[in-house]
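>>> when you get a sec, could you give me coordinates for this:
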Amino acid sequence: MSKLLVVGSLHYDIMVAAHHRPEKGETVIGSGCSYKFGGKGGNQAVSAAQAGIEVVFSGAVGDDDHGKWLLEILNNHSVDTAHVEVIRGVASGMSVAITDAEGDYGAVVLSNANTQINSSQFANDALWENVGMVLLQNELPEQINLYTATEAKKRGIRVCINAAPAKTLSPELINLIDLLVVNGVEARDMSGITVNSLQNAAEAAQALSQLYSTVVVTAGEMGVAYADNNGESNTLEAEKIELVSTHGAGDCFMGMLCASILKGENLGVSVNNANKAAALHVSKKAD
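Next up is the predicted model:
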């Protein structure tokens, strides 16, 4: 089975629980605090490894205790960290997230070491050994994603990007992407179509498939839609669950989606597997 190469961010997450997220100028009394492994890249790598495939991670951490802990978590989940650079004198990435009583959250991210990944490593053939797909996100500078995708294409390797958080992608990067995965907000920002129903999600996926070979739009409690540039499209309703927290749902979806594809499943089956995995994730208590 081919490996998944994840090129992405690693964050030490501070999770704060409160009744609601503060408005401008408001102070809210919290009800709890925890510290978690994070970064979209890190979370997606762990999710894919838990789904039963080999995962290689490329990224950067600082030479601080947070960086050591982040690498330890990846290693504990059997993610290959040989290509994670430890940068002296730089802080590791981190974020602060506030989860409200309804299970929704907002976060502030400090990229720190994640912005200083050495792009020359992507020309190293050893990094790409037995890799069948590379997974990118928008928490790294686009230049890093562009270097990675360019080297992947030279080797005939599929490129998947979870374009989160939403930002404008360059035409050069767009041309290298085989699979685009976005949530409803990101789909709206990229397509101009407001996603407030599963039908809207399908319309956004179809519109974006004019630029990208294959598109998946996750629409939270409404479900998920996908389309490709051959005109194939479909929707899946969300699983019926009792929501605990949406935190990490998208990353869980991405890990299972890529793992399923690398195991040889078609897009429809892979999306369904990812949909079920994300539903399970949001309906259980976090570790």
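
>>> hey, let's count contacts and neighbours off CA atoms from now on
OK.

>>> dump the residue contacts of L179.
V159, C160, I161, Y212, S213, T214, V215, V216 (CA atoms under 8 Å, 6 or more residues apart in numbering).

>>> one more pass at 7 Å, please.
V159, C160, I161, Y212, S213, T214, V215 (CA atoms under 7 Å, 6 or more residues apart in numbering).

>>> please apply the same query to G39.
S9, L10, H11.

>>> JSON lines for those, including neighbour count?
Output for those, formatted as JSON lines (neighbours: other CA atoms under 10 Å):
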{"residue": "S9", "neighbour count": "31"}
{"residue": "L10", "neighbour count": "33"}
{"residue": "H11", "neighbour count": "28"}
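
>>> closest to E139 among the residues you listed?
Checking the contacts of G39 against E139 by CA to CA gives S9 as the nearest, at 6.2 Å.

>>> could you say which helix or strand holds K153?
Using DSSP states H and E, K153 sits in helix 142-154.

>>> next SSE downstream of that helix?
Trace forward from helix 142-154 with DSSP H and E and the next one is strand 158-162.

>>> other SSEs contacting that following strand?
Under the contact definition 3 or more CA pairs under 7 Å, 6 or more residues apart in numbering; DSSP states H and E, strand 158-162 sits against strand 131-137, strand 179-183.

>>> want to put them side by side, so please do this one too:
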Amino acid sequence: MTRTSHAVVVGSLHYDIVVKAPHRPAAGETVTGSRWHPAFGGKGGNQAVAIVTAGVPCRMVAALGDDDFGSFLLRHLEARQVDTTYVETLSDSGSGMSVAIMDASGDYGAVIVSGSNLRIDPATLDQDELWQDASLLVLQNEVLESLNIAAARAARTRNIQVVLNAAPARPISDEMAGLVDILVVNAGEAEALCDISVENLGSARHAAAALASRFRIVVVTAGGAGVAVAGTEGAHSEPSHKVKLVSTHGAGDCFIGTMVASLARGVSLASSVAEANLAAARHVSAEK
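From the prediction side, this is the model:
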């Protein structure tokens, strides 16, 4: 890639309800929170916005319900200049949503209800205009794997690189693995895929190398420890940037969007990962 090109994101949109609490509840526990607020979400939507924010045009393939949540999500995409031509509104399905509980340390846990995200029409992927000037396709695991496979096949036939953010963690079929150019996972997702506990940068490198036996390029983000890369372009790692943590919410999506935008500009993988690592550090230290 010698010039800036488009990215295509096929993935999820969620209306997030974010709750702030002193800690996340244990089984059977009721916790009194301090506030809540609605937010734009879904890994697909967040990554599309991050790509555009980093200066690269992005088209999104998604599905919304014909409801207030869907209207909110569509307005947000349009305001951030994500191309929504291929975002369908369904009259007989509710929009996807999630509830995220953020604790006093800035970490969080979430529950998602997929709704319309499970009804994205694979026929949309047959439209040549969707892929015009595109060099990268970005996928996540908040939609059906059958849709991801169809999207990856459509991209591969057009010589477009496929980036899979395997989040949330689930088994990845051999068929899907064979279509992926770059796999991006966090510590928990890496452990789920290769049974290696990622607790520091050394174990992140070990997990990346293990996963590289199955995927061409693997990027393992290890939160405050840093990021490790392994695969056909060699292996390297870099520590995290030391910042004051405010919230980890959305950090992974920021990382992926920034990395993809950098790759679309023709930057090397190593430099793209470094740029994404810095962007994620800024994201987790920013007041939301």
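
>>> could you tell me the TM-score of the two chains?
Scored against TM-score structural alignment, normalised by the length of structure 1, the superposed chains reach a TM-score of 0.98; 285 aligned residues with a CA RMSD of 0.7 Å.

>>> figure out which of the helices and strands packed on strand 158-162 of structure 1 is closest to A48 of structure 1.
Closest among these, using CA to CA: strand 131-137, at 10.5 Å.

>>> what's the mean deviation for that closest one versus structure 2?
For strand 131-137 of structure 1, the mean deviation from structure 2 after alignment is 0.4 Å (mean CA distance after the TM-score superposition for structure 1).

>>> equivalent range in structure 2 for that strand?
Under TM-score structural alignment, the match for strand 131-137 of structure 1 in structure 2 covers residues 134-140.

>>> could you give the separation of that stretch from the chain centroid?
11 Å (CA atoms, centre = their mean, to the nearest Å).

>>> the residue nearest to G250 of structure 1 when sequence neighbours are not counted - how many residues pack around it?
Distances taken as CA to CA, 6 or more residues apart in numbering place A278 nearest to G250 of structure 1, at 7.1 Å, with adjacent residues excluded. The tally of other residues near A278 of structure 1 (other CA atoms under 10 Å) stands at 24.

>>> ok, A27 of structure 2 next?
With other CA under 10 Å as criterion, A27 of structure 2 counts 6.

>>> likewise the one 3 residues further on?
Other residues within reach of T30 of structure 2 by the criterion other CA under 10 Å amount to 9.

>>> structure 1: which residue goes with that one?
Match for T30 of structure 2 (TM-score structural alignment): T27.

>>> against H20 of structure 1, how distant is its match?
Going from T27 of structure 1 to H20 of structure 1 by CA to CA, to the nearest Å gives 10 Å.

>>> got it, and V79 of structure 1?
From V79 of structure 1 to H20 of structure 1 the distance is 35 Å (CA to CA).

>>> returning to what we had before: ok but the match of T30 of structure 2 is inside a helix, no?
No - applying DSSP: H, G, I helix; E, B strand; the rest coil, one finds T27 of structure 1 to be coil, outside a helix.

>>> can you show me the strands along the stretch 1-150 of structure 1?
With DSSP state E, counting those that start in this stretch applied, the stretch 1-150 of structure 1 shows strands at 3-7, 11-18, 30-38, 55-62, 79-87, 93-99, 105-110, 131-137, listed in chain order.

>>> okay, these in JSON lines with distance to N145 of structure 1 next?
Listed next are the strands of the stretch 1-150 of structure 1 as JSON lines, based on distance: least, CA to CA, whole Å:
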{"stretch": "strand 3-7", "distance to N145 of structure 1": "8"}
{"stretch": "strand 11-18", "distance to N145 of structure 1": "18"}
{"stretch": "strand 30-38", "distance to N145 of structure 1": "19"}
{"stretch": "strand 55-62", "distance to N145 of structure 1": "11"}
{"stretch": "strand 79-87", "distance to N145 of structure 1": "15"}
{"stretch": "strand 93-99", "distance to N145 of structure 1": "18"}
{"stretch": "strand 105-110", "distance to N145 of structure 1": "18"}
{"stretch": "strand 131-137", "distance to N145 of structure 1": "7"}
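
>>> out of the helices and strands packed on strand 158-162 of structure 1, deepest packed?
strand 131-137 (a mean of 24; mean count of other CA atoms under 10 Å).

>>> alignment lookup: G257 of structure 2 to structure 1.
By TM-score structural alignment, G257 of structure 2 lines up with G255.

>>> who touches its match in this structure?
Q44, A45, S47, A48.

>>> between those residues, which is nearest A286 of structure 1?
S47 (13.7 Å).

>>> which residue lines up with the closest one in structure 2?
In structure 2, S47 of structure 1 lands on A50 (TM-score structural alignment).

>>> burial of R35 of structure 2, as a residue count?
When counting by other CA under 10 Å, one arrives at 9 neighbours for R35 of structure 2.

>>> now do it against H14 of structure 2, distance only.
R35 of structure 2 is 20 Å from H14 of structure 2, by CA to CA.

>>> so which bit of structure 2 is the longest helix belonging to structure 1 matched to?
Ranked by residue count under DSSP state H, the longest helix found in structure 1 is helix 267-282. Mapped onto structure 2 using TM-score structural alignment, helix 267-282 of structure 1 spans residues 269-284.

>>> what's the answer for stretch 150-160 of structure 1, then?
The aligned range for stretch 150-160 of structure 1 is 153-163, by TM-score structural alignment.

>>> contacting residues around the counterpart of Q116 of structure 1 in structure 2?
In structure 2, Q116 of structure 1 lines up with R119, judged by TM-score structural alignment. Going by CA under 7 Å, 6+ apart, R119 of structure 2 touches A63.

>>> against M176 of structure 2, how distant is R119 of structure 2?
From R119 of structure 2 to M176 of structure 2 the distance is 19 Å (CA to CA).

>>> is there a neighbour count for the residue lying closest to the match of G257 of structure 2 once chain neighbours are set aside? I'd like the number.
In this structure, G255 of structure 1 finds its nearest non-sequential neighbour in A48, 4.0 Å apart by CA to CA, 6+ apart. The number of residues packed around A48 of structure 1, counting by other CA under 10 Å, is 26.

>>> show me the contacts for A48 of structure 1.
Residues in contact with A48 of structure 1, defined by CA under 7 Å, 6+ apart, are G255, M256, C258, A259.

>>> for stretch 87-95 of structure 1, measure first residue to last.
19 Å.

>>> one step back: how about the match of stretch 150-160 of structure 1: buried residues?
R153, A154, A155, R156, I160, Q161, V162, V163 (16 or more other CA atoms under 10 Å).

>>> got the end-to-end distance for that stretch?
12 Å.

>>> residue contacts, the closest residue to G33 of structure 2 other than its chain neighbours?
Take G33 of structure 2 and drop its neighbours on the chain: the residue closest to it by CA to CA, 6+ apart is A21, 4.1 Å away. Residues in contact with A21 of structure 2, defined by CA under 7 Å, 6+ apart, are T32, G33, S34, I101, M102, D103, A104.
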